[in-house]
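A.B. asks: sequence unknown, structure follows:
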């Protein structure tokens, strides 16, 4: 059985945001806070063993929010390199599992994360989120997958591992991933805030 208390949260916040233009995407305002802080807030009461933020070029201060900050010095090496930084830190902390989440997914809820833990089955766990069609992050991996995660390369992240895991289905709206400025405009418009952040 896996529990949050023995799990490291890895927040991937080191992407180059090439599709968003040159802005600090994670610091872009959405509702009452920077985009990346929505997931941080949603999961703040989940009692993780440790919280690790893998960052590159962002002005946001994750350390002030209780995260151990791991710089990703060369984001051009892809998401897998950032994931390796996080998994290495989780291993050093003695975690039994890692929950990998993306900082640009502002609508993920704690309820969904707990459903993922309900679906976990120990050290061999691979549990991913799904909109009913495509599995993806957030994703939960037991410690027997750590070495496989550390061997990943490029921008695929844990995609191939995720495909063979258990998938917890939730609303597509919860799994919105803000990759482009248009994505952010659409999200703001859903809340009646088309001019938010202009």
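C.D. replies: In hand now; what should we look at? This one's a predicted model, so the numbers in the text were calculated from it and none came from an experiment. Residues are numbered from 1 along each chain as shown.
A.B. asks: make it CA atoms for all contacts and neighbour counts henceforth
C.D. replies: Noted.
A.B. asks: spatially central residue for the chain, please.
C.D. replies: Closest residue to the average C-alpha location of the chain: residue 101 at 1.4 Å, with C-alpha atoms, centre = their mean.
A.B. asks: and that one, helix, strand or coil?
C.D. replies: With DSSP: H, G, I helix; E, B strand; the rest coil as the basis, the three-state label of residue 101 is strand.
A.B. asks: can you pull out the strands in this protein?
C.D. replies: Counting by DSSP state E, the chain has strands at residues 7-13, 29-30, 33-34, 50-55, 68-71, 97-102, 126-130, 135-142, 166-169.
A.B. asks: of the ones you listed, which is nearest residue 193?
C.D. replies: Of all those, strand 29-30 sits nearest to residue 193, with 8.7 Å by C-alpha to C-alpha.
A.B. asks: helices or strands up against the closest one?
C.D. replies: Identification of packing neighbours for strand 29-30 by 3 or more C-alpha pairs under 8 Å, 6 or more residues apart in numbering; DSSP states H and E yields no helix or strand.
A.B. asks: endpoints of stretch 95-114, how far apart?
C.D. replies: 17 Å (C-alpha to C-alpha, to the nearest Å).
A.B. asks: can you give me the buried ones in that stretch?
C.D. replies: Taking 16 or more other C-alpha atoms under 10 Å as the basis for neighbour counts, the residues of stretch 95-114 that come out buried are 95-108, 110, 112-113.
A.B. asks: ok, stretch 167-186 next?
C.D. replies: 167-169, 174-179, 181, 184-185.
A.B. asks: from these, which ones fall inside helices?
C.D. replies: When these are checked against helices (DSSP state H), the matches are 181, 184-185.
A.B. asks: closest to residue 32 among these?
C.D. replies: Of all these, residue 184 has the smallest distance to residue 32: 14.1 Å, by C-alpha to C-alpha.
A.B. asks: just checking, residue 78 touches residue 85?
C.D. replies: No: Residue 78 is beyond contact range of residue 85, at 11.7 Å (criterion: C-alpha atoms under 8 Å).
A.B. asks: A further structure is provided below for comparison with the first:
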């Protein structure tokens, strides 16, 4: 069994969606959050950082074998979610993958490719997906040596502080198209994505 967990960050507030929840938008007939969790499950055990209950996002994960972690201080930003989820990573885990829940085009193959990059480039501490032209994005795989600095992050900048501090130990793995960076933050983004998506 793959011991590397996937931390799915899904406690954000969708502030730019005009009252809608981007993670509850349907993709392939199910909420984006559920779809992201099912994709993550294909590569390892999944820890999902969520807003406190009651919240529809908890219901969206009903029946899935994932660990749901309520982030009481989610309003602080992304790093509250990261800190909260890291507490639940198994102590024997040699690495952890961090994945944003709002990247609708990422596939099982993409996550697997970044996991494999750890084996083919073992002298690094961070392995991350990128666009086909090399722009860094998600998912991001962190060696366990970085769990401590990650657990001390605050604010809403994600793990960029740690990534910059270890920039010489980052391997960037190109994924097809814009999958690694394409997020949908506004109703307009969703409309454009749906219009151009292949049936």
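C.D. replies: Ah, there it is. Everything numeric in this text was worked out from a predicted model, so none of it was measured.
A.B. asks: overlay the chains and give the TM-score.
C.D. replies: Once superposed, the chains reach a TM-score of 0.84 (TM-score structural alignment, normalised by the length of the first structure), with 187 aligned residues with a C-alpha RMSD of 2.2 Å.
A.B. asks: need the buried residues of stretch 167-186 of the first structure in a markdown table (columns: distance to residue 119 of the first structure).
C.D. replies: Converted to a markdown table, those look like this (distance: C-alpha to C-alpha, whole Å):
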| residue | distance to residue 119 of the first structure |
| --- | --- |
| 167 | 9 |
| 168 | 8 |
| 169 | 11 |
| 174 | 18 |
| 175 | 18 |
| 176 | 22 |
| 177 | 23 |
| 178 | 27 |
| 179 | 28 |
| 181 | 34 |
| 184 | 31 |
| 185 | 34 |
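A.B. asks: now residue 116 of the first structure: how far from residue 52 of the first structure?
C.D. replies: Separation of residue 116 of the first structure from residue 52 of the first structure (C-alpha to C-alpha): 19 Å.
A.B. asks: my bad, should have said residue 174 of the first structure
C.D. replies: Noted for residue 174 of the first structure: a distance of 22 Å to residue 52 of the first structure, by C-alpha to C-alpha.
A.B. asks: also residue 22 of the first structure?
C.D. replies: The gap separating residue 22 of the first structure from residue 52 of the first structure is 25 Å, by C-alpha to C-alpha.
A.B. asks: more crowded one of those two?
C.D. replies: residue 52 (24 against 9; other C-alpha atoms under 10 Å).
A.B. asks: how about the contacts made by the more buried one?
C.D. replies: Applying C-alpha atoms under 8 Å, 6 or more residues apart in numbering, we find residue 52 of the first structure in contact with 8-11, 67-70, 86, 89-90.
A.B. asks: and it? What does it align with in the second structure?
C.D. replies: Matched by TM-score structural alignment, residue 52 of the first structure corresponds to residue 47 in the second structure.
A.B. asks: could you do residue 17 of the first structure as well?
C.D. replies: The alignment partner of residue 17 of the first structure in the second structure, by TM-score structural alignment, is residue 14.
A.B. asks: with residue 116 of the first structure instead?
C.D. replies: Using TM-score structural alignment, the partner of residue 116 of the first structure in the second structure is residue 114.
A.B. asks: hang on, its match packs against residue 138?
C.D. replies: No: the pair residue 114 of the second structure / residue 138 is not scored as a contact, 9.2 Å apart, by C-alpha under 8 Å.
A.B. asks: overlap of the contact sets of these two?
C.D. replies: Common neighbours of residue 114 of the second structure and residue 138 (C-alpha under 8 Å, 6+ apart) are 128-129.
A.B. asks: please identify the buried residues of the longest helix belonging to the first structure?
C.D. replies: Looking across the first structure with DSSP H, the single longest helix is helix 79-92. Within helix 79-92 of the first structure, the residues that count as buried by 16+ other C-alpha under 10 Å are 79-87, 89-90.
A.B. asks: could you do stretch 111-127 of the second structure as well?
C.D. replies: Judged by neighbour count (16+ other C-alpha under 10 Å), stretch 111-127 of the second structure contains these buried residues: 111, 113-115, 117-118, 124-127.
A.B. asks: restricted to helices, list the residues you listed.
C.D. replies: Among these, the members falling in helices (DSSP H) are 111, 113-115, 117-118.
A.B. asks: leaving out sequence neighbours, find the closest residue to the alignment partner in the first structure of residue 35 of the second structure.
C.D. replies: Aligned by TM-score structural alignment, residue 35 of the second structure pairs with residue 38 of the first structure. Computed as C-alpha to C-alpha, 6 or more residues apart in numbering, the closest residue to residue 38 of the first structure that is not its neighbour in sequence is residue 106, at 5.0 Å.
A.B. asks: now do the contacts for the counterpart of the one you found in the second structure.
C.D. replies: The equivalent of residue 106 of the first structure in the second structure is residue 104 (alignment by TM-score structural alignment). By C-alpha under 8 Å, 6+ apart, the contact set of residue 104 of the second structure is 27, 32, 36, 179, 182-184.
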